[in-house]
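In: Here is the input, now give the coordinates:
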Amino acid sequence: MLTLYLPIAVLILLSTALSFLVILLGQLFGPRRPTTIKSLPYESGMVPIGPGTRRMPIRFYRVAVLFILFDIEVIFFLPWAVVFRRLGLFGIIEMFIFVVILVVGFVYAWKKGALEWE
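Out: Below you'll find the model as predicted:
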């Protein structure tokens, strides 16, 4: 049974080893000529003005959290879609409850203004 996974394991090991080898060769043989300009952060070809750290508005974090929430939803939906016929009515009820909880959370975020950009 495990022999079926052998080609995948070999592929993962070889690609990981090759990635590390390329990084190592670049570190060993790559040119190193540090200058002041190379140490500056690059932004659109312009020299940065002011400090590089700023406070991010909270709306970006809210959008990121909502994205993660619905991304995790997809993670749970895909395996369920593969085996839902074997789960029968129990699986459908469980996923219905899961979707209802997500919809309630989405409506709550909507009513609280988490989706408003201004």
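
In: all contacts plus neighbour counts: C-alpha atoms, from now on.
Out: OK.

In: any idea how far stretch 17-36 is from the chain center?
Out: When distances are taken as Cα atoms, centre = their mean, to the nearest Å, stretch 17-36 is centred 27 Å away from the chain's centroid.

In: by contact count, what packs against the strand or helix carrying residue 65?
Out: Using DSSP states H and E, residue 65 maps to helix 58-112. Helices and strands touching helix 58-112, by 3 or more Cα pairs under 8 Å, 6 or more residues apart in numbering; DSSP states H and E: there are none.

In: Next, the structure of the following sequence, for comparison with the previous one:
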Amino acid sequence: MVSSEFAMILVMTLAGVVFTLPTLIIPSLFAPKRRNPIKLQTFEAGQPPTGESRIHLIMQYYSYLIMFVIFDVTVMFLFAWGLAFTNIGIQSLVSLLPFLAVLLCPMAYALHLAGRRENW
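Out: I've put the predicted structure just below:
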């Protein structure tokens, strides 16, 4: 017999498929089939496209982007850990420290990149 936990996972998966597939299929049935060259043009905030579409990406803020992503993930997990700290106790700190150690390496690399002058 199937356990109740597995049955709930199966029901939720089937519900996800049942509600997702119609949203993918129905628009393709009612969408216009003819291609319009005007609609295939690149859209640039209501203006006709001008200039070269491929430009050199400035890496000036790349290190700050890395720091933001790392900091965002860290704060998300620390916030959840802080809310549950009274219930789970000090033992959870043991599992949190390796997580912080893993995130410290890319943060140190991002700080190193931020200090380099070649990015500017």
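
In: Quickly note the distance from the spatially most central residue of the first structure to residue 33 of the first structure.
Out: With distances taken as Cα atoms, centre = their mean, the residue of the first structure nearest its centroid is residue 68 (7.9 Å). Distance of residue 68 of the first structure to residue 33 of the first structure, computed by Cα to Cα, to the nearest Å: 41 Å.

In: again, but for residue 66 of the first structure
Out: Residue 66 of the first structure is 44 Å from residue 33 of the first structure, by Cα to Cα.

In: between those two, which one's more packed in?
Out: residue 66 (17 against 6; other Cα atoms under 10 Å).

In: That one matches what in the second structure?
Out: Using TM-score structural alignment, the partner of residue 66 of the first structure in the second structure is residue 67.

In: Let me know whether that match touches residue 109 as I believe.
Out: No: between residue 67 of the second structure and residue 109 there is no contact under Cα atoms under 8 Å: 9.1 Å.

In: Next up, the contacts around the match of residue 66 of the first structure.
Out: 107, 110, 111 (Cα atoms under 8 Å, 6 or more residues apart in numbering).

In: can you pull the contacts of the last one?
Out: The reference is to residue 111 of the second structure. 63, 67.

In: what's the spacing between it and residue 64 of the second structure?
Out: Distance from residue 111 of the second structure to residue 64 of the second structure, by Cα to Cα: 8 Å.

In: Over to residue 97 of the second structure?
Out: 24 Å.

In: And for residue 98 of the second structure?
Out: 23 Å.

In: Which of those two has more residues huddled nearby?
Out: residue 64 (16 against 11).

In: That one touches residue 112, doesn't it?
Out: No: shown here, residue 64 of the second structure and residue 112 do not form a contact pair, counting by Cα under 8 Å, at 10.7 Å.

In: So residue 88 of the first structure versus residue 97 of the first structure, what's the distance?
Out: For residue 88 of the first structure, the distance to residue 97 of the first structure - Cα to Cα - is 15 Å.

In: what do you get for residue 73 of the first structure?
Out: Residue 73 of the first structure is 12 Å from residue 97 of the first structure, by Cα to Cα.

In: Residue 114 of the first structure too?
Out: 23 Å.

In: And the two? Which one has more around it.
Out: Set residue 114 of the first structure next to residue 97 and count neighbours by other Cα under 10 Å: residue 114 wins out with 18 against 12.
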